[in-house]
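Peer 1: I'd like to go over a predicted model; first the sequence, then the structure.
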Amino acid sequence: MSPNSSPHPQHHENNPYFQQQPQHDPNYYPMHGLKVPQPRRTKPITWFTAIFCAILWMIIILGGLMVLIVYLVYRPRSPRFDISSATLNAAYIDMGYLLNADLTILANFTNPNRKIDVDFHYMVIDLYYGETQIATQAIDPFSATRAESKLLDVHMVSSQVRLPSGDSGQLKQQMEENRVVLDVRGLFRTRSNFGTIFHYSYWLYSRCTIVLNGPPTGILQSHRCRTKR
């Protein structure tokens, strides 16, 4: 027997400790028999996504702060549309259902803001009797400076507009009673100018109910207007 050989080699072969022990694995711990997982490197796409989301949130937060500051400084209010006066110059019905009418209104556009100029771009005013559109008129663009009101004459003419039978009878009765009810509806594309840098465009919808004497006097008795975005 060699002096360097083990007297009981079979004991080492049958011992589970010696059978399971890796010889060259630095991550092996004999007391537990487990491997420690290697740390995984973060992929570049993950870093890119995280940085992009952080920048996006910063932009959103800064944008919200800027909007809040502008609102607190300028306190923007919507322009208003009103009717200062109106005259029903003529109105009669042909063949029992075809309306011919001539109406003049003095429209009042008001910019209630003391720090904001307002530009009126696309503007259309429609005239209705009941739910029937009987006339329409476009208005040239203009600007209203701070706390300014603009008065514009608007001439609206109806020619051979077919009315439902119920509406034509009702209009005849209103003219006899000297109390004609019409609707004036406006659609306006406006832009508020916050200094020379910031601009904000939006639509305005106006509706006025006017009550007039019958023609030929046709003076305005009362009106009610509202404007909303």
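Peer 2: Received, thanks. Computed from a predicted model, the values in this text were never measured in an experiment.

Peer 1: hey, let's count contacts and neighbours off CA atoms from now on
Peer 2: Noted.

Peer 1: All the helices of this protein, residue numbers only.
Peer 2: Here the chain has its helices, by DSSP state H, at 9-14, 16-20, 44-74, 165-177.

Peer 1: looking at the ones you listed, which is buried most?
Peer 2: Among these, the stretch with the highest mean neighbour count (mean count of other Cα atoms under 10 Å) is helix 165-177, at a mean of 15.

Peer 1: Show me what that one is packed up against.
Peer 2: strand 180-194 (3 or more Cα pairs under 8 Å, 6 or more residues apart in numbering; DSSP states H and E).

Peer 1: Pull the distance from the strand it packs on to the chain's centre.
Peer 2: Chain-centre distance of strand 180-194: 16 Å, with Cα atoms, centre = their mean, to the nearest Å.

Peer 1: before we move on, back to that, R226: which of the helices of the chain is closest?
Peer 2: helix 44-74 (23.1 Å; Cα to Cα).

Peer 1: here's the one I want to compare it with:
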Amino acid sequence: MATTMPKFKRKLVMGANGRTNPLVWLVAIICTIIAVAVVVVGIVVFIGYVVIHPRVPVISVTNAHLDLLRNDYAGLLQTQLTIVVTAKNGNAKAHASFSQITFNISYKGQDIAVLVADPFEVPKNSSKDLSYVVQSSSIPLTPDQMEDVSDAHKRNEIEFDFKGAARTQWRVGPLGSVKFLCRLDCGLRFQPLNGTYIPSRCTSKSH
């Protein structure tokens, strides 16, 4: 004998009078409003981003000087550097904020110093210089590193590793913002005889 399976129909929650429960309509309306708001905010941020025709904020080493470079027979290195890092906002229609600024300078894997800065803002189409005087304590060198320093004196050229990052942000209207991470990774070269900085491209890449 064939058995007829009962059929079930999905229905909205009904009130006592057979009409849809008002709470269901309320939840549906709230969800719709939230969805529309998310779409509108996204459109506003996108339009604002396009309208301001952005040039991504960058950080660069624009000047430097090797004030001191001295190593002794015990393999201890002492150095002092002056480094100027420039934060540039090439956007003519929006201020840019810079935060979480940290740089590390080292020589052949030996850390010399960590450089930081408090958050700050750069006006439209402007820049701000951060000046650092880096004075290291005596850094113990391996025999190979001691030989590298000796060769650097002979060639009159020495290179330090300079790495760092900063968070940048533009405000796009009252509802949104555009954020970037600027990473910096380059070598700073100097002439030990007179401390002259050998200019090179040392500018951040943004993500």
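Peer 2: Yes, it's here. As the structure is a prediction and not an experimental result, all values here were calculated from the model.

Peer 1: Any idea what the TM-score is?
Peer 2: The TM-score (TM-score structural alignment, normalised by the length of structure 2) is 0.76; 195 aligned residues with a Cα RMSD of 3.2 Å.

Peer 1: For R189 of structure 1, which of the helices of structure 1 is the nearest?
Peer 2: helix 44-74 (20.4 Å).

Peer 1: could you give the angle of that closest one to strand 180-194?
Peer 2: 120 degrees (axes from the mean of the first three to the mean of the last three Cα atoms, to 10 degrees).

Peer 1: contacting residues for the spatially most central residue of structure 1?
Peer 2: The C-alpha lying nearest the average C-alpha coordinate of structure 1 belongs to Y202 (Cα atoms, centre = their mean; 7.1 Å). Contacts for Y202 of structure 1 (Cα atoms under 8 Å, 6 or more residues apart in numbering) come out as 189-191, 229.

Peer 1: Pick out the most distant pair among these.
Peer 2: R191 and R229, at 12.3 Å, using Cα to Cα across these.

Peer 1: Those two: which is more packed in?
Peer 2: Using other Cα atoms under 10 Å as the criterion, R191 of structure 1 and R229 rank with R191 on top: 19 against 11.

Peer 1: residue contacts, whatever residue of structure 2 lines up with T209 of structure 1?
Peer 2: Residue correspondence to structure 2 (TM-score structural alignment): T209 of structure 1 is matched to G187. By Cα under 8 Å, 6+ apart, G187 of structure 2 lies in contact with 159-162, 202.

Peer 1: for the closest residue to H155 of structure 1 other than its chain neighbours, what are its contacts?
Peer 2: With sequence-adjacent residues excluded and distances taken as Cα to Cα, 6 or more residues apart in numbering, H155 of structure 1 is closest to T104, at 4.6 Å. Residues in contact with T104 of structure 1 (Cα under 8 Å, 6+ apart) are 86-89, 153-156.

Peer 1: Same check on Y132 of structure 2?
Peer 2: Counting by Cα under 8 Å, 6+ apart, Y132 of structure 2 has contacts 82-84, 115.

Peer 1: re the thing from before, closest to V67 of structure 1 among the contacts of Y202 of structure 1?
Peer 2: R191 (16.1 Å).

Peer 1: Against K11 of structure 2, how distant is the equivalent of that closest one over in structure 2?
Peer 2: In the superposition onto structure 2, R191 of structure 1 corresponds to Q169 when matched by TM-score structural alignment. The gap separating Q169 of structure 2 from K11 of structure 2 is 49 Å, by Cα to Cα, to the nearest Å.
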